[in-house]
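J.: How does the following fold in three dimensions:
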Amino acid sequence: MSKIIVRSTTITPREITTKTGTKMVFREQAAAILKDGEDFPHPFRLTLDDSQAPYPAGEYQVDASSYSVGRFDNLEIGRRVVLVPIVAAPPVPAATTR
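T.: Below is the predicted model:
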C-alpha cells in the first residue's frame, strides 16, 4: 500500500487572480507519496479547506471519500484529498516459556 508522509504543519498560502480579476487564496501543505516498490517519496502539495487545520506530522493513506467515478466511468480523485492516519499495529508480546 502506498502511503502519504507529512513532516511539517506549515501552511503556505498561494494567491491567484482569476480571469475576472477576483483574487483567490489556496492554503497548501507539503506532503509526499511513497509508492509501493519505490525507494524515494515524491513530494506534492495538499490543498486544505479555508478553516481546515494542517495535518499533523505522520504517515497517512488516502480516504475512500477522496475517490469518485467520473462522467465516463473513470476513477477520479477529488480536488480536496482527505487523509486518514496509518495506525501502527500494537507490538505482539513475546511468548513466555515455563
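
J.: C-alpha only now, for contacts and for neighbours.
T.: Noted.

J.: Show me what the longest strand anywhere in the chain is packed up against.
T.: What stands out as the longest strand in the chain, according to DSSP state E, is strand 23-34. On a contact count with 3 or more CA pairs under 8 Å, 6 or more residues apart in numbering; DSSP states H and E, strand 23-34 meets strand 3-6, strand 11-17, strand 42-48.

J.: Following up with a second sequence; could you model it the same way so I can compare the two?
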Amino acid sequence: MPRIHVKDTKVHERTFTGKDGKPQIIREQRAAVDTGDGYELPFRVGLGPVGAVHPVGTYDIAPECFSLGKYGDLELSRYVKLVPIAAPAPALSK
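T.: Below you'll find the predicted structure:
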C-alpha cells in the first residue's frame, strides 16, 4: 500500500491575480508518496485558503479522494485529504 510522508511543516504560498482582478493565494505543502519500491515521488498537497498544515508523519489518502473519471479512469480530487497512520505502540519489555 502506498504511504504518504510529510517531512516538514513548511507552507509554500503563491499569489496571483485572478480573472476577477482580485489577488488569489495558493497554499501548498510538500509531501512524497512511497510506492514500496524504495523511491519516493514528491508532490504538492493543496491546503486551500485556510487549510491546516499537516504535521510531520506518515499518512494514507482518504478514500473519498478517489473517484472514477468520465472513461472509468481512477482520479484523485484536487485537494487530497490525508489521514494520519497511527504509529505502532512500543513493545512492552518484560
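
J.: thinking again about what came up before, what's the closest of the helices and strands packed on strand 23-34 of structure 1 to Tyr60 of structure 1?
T.: Comparing these by their distance to Tyr60 of structure 1 (CA to CA), the top pick is strand 3-6, with 4.9 Å.

J.: thinking again about what came up before, average offset between the longest strand of structure 1 and structure 2?
T.: Once superposed with structure 2, the aligned residues differ from strand 23-34 of structure 1 by a mean of 1.0 Å; criterion: mean CA distance after the TM-score superposition for structure 1.

J.: Now that strand: buried residues?
T.: By neighbour count on 16 or more other CA atoms under 10 Å, the buried set for strand 23-34 of structure 1 is 27-34.

J.: angle of that strand against strand 11-17?
T.: Per axes from the mean of the first three to the mean of the last three CA atoms, to 10 degrees, the angle that strand 23-34 of structure 1 makes with strand 11-17 is 130 degrees.

J.: quick one: strand 23-34 of structure 1 to chain centroid distance?
T.: 9 Å (CA atoms, centre = their mean, to the nearest Å).
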